[in-house]
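Q: Requesting a structural model of the entry that follows:
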Amino acid sequence: MTTDVRRATAEARGTTSGIRFDAVSVAYGSTTVLDSLDLTVEPGEVMALLGPSGSGKTTALRAVAGFVRPVSGRVFIGDRDVTDLPPYRRGIGMVV
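A: Have a look, this model is predicted:
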């Protein structure tokens, strides 16, 4: 499915915000758990994060939700940079 078709499908469903990680790194103390993550999820696209325990899947989701703050890089929801916004200002939810 092309990006244009995904976007048109998302707009028809009322979901026009994608998610983008721009060189996002997250560390807990001296342990880096995400190292320069670049990832774009287009509006309407279904995506899965797969990997072994400790590979950063939950940390990436927590960064989008605002529960962890990247030490570098930016997180976008749609065109809006949400990196510095608190979780309640992002308009999304997360269930683990």
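
Q: contacts and neighbour counts: CA atoms only from here.
A: OK.

Q: Could you measure from residue 22 over to residue 74?
A: Distance from residue 22 to residue 74, counting by CA to CA, to the nearest Å: 5 Å.

Q: Return the distance of the residue lying closest to residue 49 once chain neighbours are set aside relative to residue 74.
A: Nearest residue to residue 49 in three dimensions, chain neighbours excluded: residue 57, at 6.1 Å (CA to CA, 6 or more residues apart in numbering). For residue 57, the distance to residue 74 (CA to CA) stands at 17 Å.

Q: Another sequence for comparison is provided below:
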Amino acid sequence: MTSIRIDKLKITYGDTTVISELDLMIENGEFFTLLGPSGCGKTTLLRAIAGFITPASGHIAFGEQDVTKIPTYRRNIGMMF
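A: Next up is the predicted model:
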């Protein structure tokens, strides 16, 4: 596994901002969980990391590689709830 870095991530659905200006660093080998109430953006964040959602702005990187605009099938990552 490699690190995941998220810089200034913003995700919107129409006029509704779901994630605004998120900065996050998940280090290589780190155990990481997302906790929060229904509707707070957990699934949206996972979908953006996996490539199923294109952010309105910001960047997602795996290690040093910016994957923000790389299609899902080329990211070599899985998603599990």
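
Q: Determine which residue in the second structure is aligned with the residue nearest to residue 49 of the first structure, please.
A: Using TM-score structural alignment, the partner of residue 57 of the first structure in the second structure is residue 42.

Q: show me the contacts for that match.
A: For residue 42 of the second structure, the contacting residues are 34-36, by CA atoms under 8 Å, 6 or more residues apart in numbering.

Q: Relative to residue 75 of the second structure, which of these is nearest.
A: Proximity of the contacts of residue 42 of the second structure to residue 75 of the second structure (CA to CA) peaks at residue 34, which lies at 20.7 Å.

Q: and residue 13 of the second structure, what pairs with it in the first structure?
A: Checking TM-score structural alignment: residue 13 of the second structure goes with residue 28.

Q: Distance check, that match against residue 68 of the first structure.
A: 9 Å.

Q: With residue 19 of the first structure instead?
A: Separation of residue 19 of the first structure from residue 68 of the first structure (CA to CA): 16 Å.

Q: what residue lies at the spatial centre of the first structure?
A: Nearest to the mean C-alpha position of the first structure, by CA atoms, centre = their mean, lies residue 64 at 4.3 Å.
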